[in-house]
Structures are given as structure tokens and as C-alpha cells.
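**Student:** Just need the structure, nothing else, for what follows:
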Amino acid sequence: MSFTASLSGINAANADLNVTSNNIANSNTVGFKTSRAEFSDLFSTTSYGLSRNAIGSGVKVSNVAQQFSQGNIDPTGRVLDFAIDGEGFFTVNKNGETMYTRAGNFQPDNRGFVITPDGARLQVYPPNASGSFDVGRTIDLQLATTDSPPQQTGRVDLMVTLPGAATQPVVQPFDPADGNSYNASSGGVTVYDSLGVSHVQTSYFVKTANANEWEVYNFVDGTQVGAPTTVQFDSNGALVAPANGVIAMDPYTPGTGAGVLELSLDITGSTQYGNSFALRSVNQDGFASGKLTTIDVSEGGVVFARYSNGDDVALGQIVLTNFVNPQGLQSTGNNMWMATYASGSPRSGAPDSSDFGRIKSGALEASTVDLTEQLVNMITAQRNFQANAQMISTQDQATQTIINIR
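**Tutor:** Now for the predicted structure:
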């Protein structure tokens, strides 16, 4: 019995050393979680059950428990390095099998799918037409590899201050080539047709003989689009006509083969004050085609493709998964875990919501191994091993003494 108990102690100490060795070996493994060997005592039973004065039969390894504490978040500057600051696991799919990881060192494959080093694809909620995400299903995250398509301009926003002391131009009729036939101009705004080709839209402001009244002439690439529009202000300089501040231009057909360009000019907020003209704000809602410049990820896990034309396209929202009992997860190697009955059913959601952590882009979660603690554990396990080995040696001497009795 004593030999068996001491042997179990040696086995337990050896298991403790193995766990400590594995922890130390993974001290630099991204997303690694420290394990701890847990033990329980053994008692031999008889047909009459346990005796109140029974002596234990040794020890056994009852569990190797993973410690899912938060690791340090180390910045890397790499776009596809993600760290979870808080609870949850990245959800990945490999050959149809769903697995979970805390290691965010992802990379693109030859088709643009974002994968782990061993090829598991990162799962995201797909974007929908409303601008949000379809949380009812997940897809593989695939980076955009094509150009961003152009967007035709439909609206030009122009906010100006026209001089209240202006008088009607002495040169008439209006001629855009003659600066004496108008009082001010917008200076030209770049707009885009359906092919992403740029054009220049210019508005000219001409004071009429009537008080607080102006005419606005609109041109695209030097061609007048529509008749002049009358603009009126009240005695305090506020815009009163057109009532909604919007001037509709006639359709313009570009010579590029693009579709008809239908523009409206919004001068809401324009005023009539002072002695000089001021262009206070100008904007338009179109853009040319763009090249992919970078991938960006928000703390809420939304993955954006950003283009050279200023367009941002949401590719998906990273899916995080959590469990009632993370220690019940089955480690499968390669920084992966699988759900088990002991872990409970997986519960998925978006980052930075409910009890899920935030996503830190350009950073990785470091291993939770504390080398100092592990080296102390190693010394303790080594002493336990030596003590049990010495116990066997002592028992051997006692047994030899008994055998030698004559």
C-alpha cells in the first residue's frame, strides 16, 4: 500500500512538472492560457465501505484546469492582428467545423479570406441593405480585392454669403466669360458622372434691380444647365426663396458615355450680409472609383475596407462567442478550443455589447504565463517528486529489514 501511495505521488508530481513545462514552453504563444494541475486524494474501499480510520491510498490528477484570465494586450501595428479586451472568443470555421480561439494573429489567404495560421476562417456577421448586420447568420470574412465603384453626384451643397451692398452689374446680359456681368461665382465644384469621370459645376450670382434679389446661373463644363433661378432674402439677410433652399438644374449628358447627370444645388444656410462675397462651405455627394488603401476594425468589431476615394465599405462584424464554463472547453492545439457538454452551449454576439469584450486592432493578447510563478511551481513539484522517491527508498529499506529477520 505504501509503495502504491508513494508511486501515485511521483506520478502526480510528474504530471505537475509536465503542466508547468507546457506553460513555460508557451510563455510567448499568442492567446495562450495558463493551465494548473489539480489533485485529489485516493482511498481504498472494502466491501463494507470506508473505515473511519482508513489511511489514504495516495493521490490522483483530478483536473488540468485552464485559467481564462485576461492577458496583456501588446500593440503590433499590423492591421490583421486583433486582441479581445474582455470576455469572449473569436469564432472560426475550419472544414465545416466551428472552433474558438483567443489568438488574433490572422492573415489573408490567396483568395482574400481572413484565416488563422493553420487555415481556419474568421467568422463575421454579414452587412445587410439597411446598413446594419445580419446577426442571424455568419459568413467567412473575405477582404475586398476590387476597386470601389464610383458614385454619381446628385447634390451640390453650397453655402455663401452674398454682399448686401451689391448692385446690379453694369454689363448686361450675363456672360460667364465676362467678370463684369456677374457679382460672384462659386469658383467651380468637381462633380462625378456614373463612370466616375469628373466635371466642373459652377454657379454664378447676379444681383437684380430688385432689393434683396439675385439670379443664380448654373453651368457644367461650361454648358448652362437650366434657366436662371431667382433667389430672395428678407430684410435681415435670411434666405426666403426658394423656400427649401434647393435649385434643380436641367439634366446634363456628359460626353463620356456615362448616364445623364441630374444635379440639384442646395444653398440652404446662405445669407446676404455686409460688403463682400464669401464662400463658407461647399460639398457634393459623388466620388470617383477608388483603390483599396487599408483595412480598419472598430472596437465594435466592424471590419471596414477604406478606399482612396474616401469611401468606406463594411465587410462584416466580427463574431465573439462565450460559454457558461470556459474551463470545460476542449483544447485541440493550434490555440484552438472546441465546445463540450461541460462548457455549455456557445452564446454568440457582437463585440462591445452585453458581456463581450472590445476588439483592439493592431494588437495581440499575450500569453498569461507568469514565468516567475511557473519556476516556483517547478521547484515545488521537483521537491514533491524527490520526497515521494525518498519515501519509496525508505519503504524499501524497511521491507528489506523485515525480510532479513531470522
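
**Student:** can we go C-alpha only for contacts and neighbour counts from here?
**Tutor:** OK.

**Student:** ok, the nearest residue to Gly86 once chain neighbours are set aside - how many residues close by?
**Tutor:** Nearest residue to Gly86 in three dimensions, chain neighbours excluded: Gly357, at 3.8 Å (CA to CA, 6 or more residues apart in numbering). Neighbourhood size, Gly357 [other CA atoms under 10 Å]: 21.

**Student:** one more to line up against the first:
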Amino acid sequence: MHPALWVSKTGLSAQDTKMATISNNLANVNTTGFKRDRAMFQDLLYQINRQPGGLNGQNAELPSGLQLGTGVRVVGTTKEFSQGNLEVTEQPLDLAIDGRGFMQILMPDGQIAYTRDGQFQLNADGDVVTPGGYALEPNINVPENATNITIGKDGTVTAVTDDQAAPVNLGQITLVNFVNPQGLQAIGGNLFKATNASGDPAEGEPGLAGLGSLEQGMVEASNVEVVEELVNMITTQRAYEMNSKVVSATDQMLQFITNNIG
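**Tutor:** This is a model prediction of the structure:
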């Protein structure tokens, strides 16, 4: 295969992957707690035909050499955990994290997942759960006769009950943080799980040790910037078109040689 065809093929593949990443960002522009993805590229190995610094004679040294690149690849995608806008919902069980940290969710298999999505509800047992039915960890149970649920910035949950004049403490919501949040594995449902790359979770009280505070009656919107994604989409489309033109131009060169030699 002609080298230019192979190089442009890698370019087409890389831009196609970037477009898929942009598409996913735009699809989740209204997903609560969503963090945008960014594709990262690396150039491939080089064919060294003349070594830089090699001797071209007894006292002559090559200043640059001859190195031919073999293309590009997508080396990974990374989540950008910048703060999304806080939107007021006035729902007592809606929570937003103002700052760093994740809320803990107990999965059916007993493992802990992590989320920035604070859209919580009550199940039939009075437990605070996600829209998918997974319980908040540590578990918060709200009595049937509870009213005026209050969640403090430090995660303290209280409520007024019919048989108690003073508010009753229902529990404490804690947050966790990671040394490398970009190392978390997204598992869908606005959830992440820890990996060796993310490090172990460090649990603490909201507002302390670098953790953000909790804001009741608010949710964190997606941090996707639509205008930025549209600009990225246009530049990606142009890069794809340019790589396809390389394929077309190389094909015309090969066709010229085929038709005029022989």
C-alpha cells in the first residue's frame, strides 16, 4: 500500500473517533452531572531513513535527518471534571456538589459506584435512592411521617416528624474524592467506578479536606459547552475532509502511473 494511503487512513479513523466523542457530548448536553469527554491523539512510529546527527562525511554531520511519519492514533479519552452550572429545582431530595467530590451509590452486587448526579427520590421503604433505584451510601431512611427534610451543606440530614417537636437526625451524607478522577471508569447511568488509575476513594465530610459542600434543592448541570462542541465538530469535519482528499489525490497519482507507464 502506498504510504500516503495508510497515513490518511489512520487520520480518517482518528477523526471518526473524535466525532463520536463530540456526538456523545452533545447527546448528553442536558444530562445531570455529566462530564464531557475529550479525545487525545498521538503520532505513530516514524520510519528513520537518515538518522539525525548521523555522519554524512568525515567532518559533516546531518542536522535533521530523514524521518517519515506513519500516521496518528487515538491514545485515549479523558473526562473533564470541571464544575457544571448549579440549577435550582426546589426539590428537597435534589443535591448538587459545589466543588470536588462524588456521592456514593450502593450497587446490587454490593460494590460502590460514584456519581455527581444528585437527583434522588424515595423508594417504598423510605430509602433515598437514585432514579435507577440504587441506594445512597451511607443509607438515609426517611420515616413515613417525616416532613420538612433538610440537608445541610455538611451533609447532615434532618426532618420533622409528627411525634417529635424538634427535628430528628436521619443520618450523614459523606463524599469521596480521588487522586486522579480521570482514571474513573464510566459505567453509564451517570455512575463511575474506581480503578487502579483513579486510586482509592478518600471519604470525608462535605466542605472539609478539599471536598465540596452540598447544596439542597439544586442539581449540577452537564459541563458540555454547546458552542465549543459545535466548533470542535466543524474542525473535525474539515480534518476528515482533508484526509479524504489525500486518499483521492494518492489514488489519482497511482492511476496516472498505471495509465502512462507500460
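
**Student:** which residue in structure 2 lines up with the residue nearest to Gly86 of structure 1?
**Tutor:** Here Gly357 of structure 1 is matched to Gly212 in structure 2, going by TM-score structural alignment.

**Student:** show me the contacts for its match.
**Tutor:** By CA atoms under 8 Å, 6 or more residues apart in numbering, the residues touching Gly212 of structure 2 are Ile97, Asp98, Gly99, Arg100, Gly101, Pro206.

**Student:** ditto for Leu141 of structure 1
**Tutor:** Contacts of Leu141 of structure 1 by CA under 8 Å, 6+ apart are Phe113, Val114, Arg121, Leu122, Gln123, Val124, Leu315, Gly316.

**Student:** Tell me the helices and strands packed up against the longest helix along structure 1.
**Tutor:** Ordering each helix of structure 1 by length in residues (DSSP state H) puts helix 371-403 first. Counting contacts by 3 or more CA pairs under 8 Å, 6 or more residues apart in numbering; DSSP states H and E, helix 371-403 of structure 1 packs against helix 2-25.

**Student:** now the helix it packs on, how far from the centre of its chain.
**Tutor:** Taking the mean of its C-alpha atoms, helix 2-25 of structure 1 sits 43 Å from the chain's own mean (CA atoms, centre = their mean, to the nearest Å).

**Student:** Gln47 of structure 2 is in what secondary structure piece?
**Tutor:** strand 46-50 (DSSP states H and E).

**Student:** list the buried ones in that strand?
**Tutor:** Within strand 46-50 of structure 2, no residue is scored as buried using 16 or more other CA atoms under 10 Å.

**Student:** Can you tell me what sits against stretch 11-27 of structure 2?
**Tutor:** Contacts for stretch 11-27 of structure 2 (CA under 8 Å, 6+ apart): 36-39, 41, 71-74, 224, 226, 229, 232-233, 236-237, 239-240, 243-244.

**Student:** again, only using 6 Å
**Tutor:** Arg36, Ala39, Val72, Arg73, Val74, Tyr240 (CA atoms under 6 Å, 6 or more residues apart in numbering).

**Student:** Can you tell me which of those is nearest Gly217 of structure 2?
**Tutor:** Arg36 (23.8 Å; CA to CA).

**Student:** Show me what that closest one aligns to in structure 1.
**Tutor:** For Arg36 of structure 2, the aligned position in structure 1 is Thr34, judged by TM-score structural alignment.

**Student:** Its match touches Ser69, doesn't it?
**Tutor:** No - counting by CA atoms under 6 Å, Thr34 of structure 1 sits too far from Ser69 to count as a contact (8.5 Å).

**Student:** Can you give the distance of stretch 246-256 of structure 2 from its chain's centre?
**Tutor:** 39 Å.

**Student:** Quick check: buried residues in that stretch?
**Tutor:** Within stretch 246-256 of structure 2, the residues scored as buried using 16+ other CA under 10 Å are Val246, Val247, Thr250.

**Student:** Pick the one among those closest to Tyr46 of structure 2.
**Tutor:** Val246 (19.1 Å).

**Student:** Point to the residue nearest the middle of structure 2.
**Tutor:** In structure 2, the residue lying closest to the centroid (CA atoms, centre = their mean) is Lys79, at 2.6 Å.
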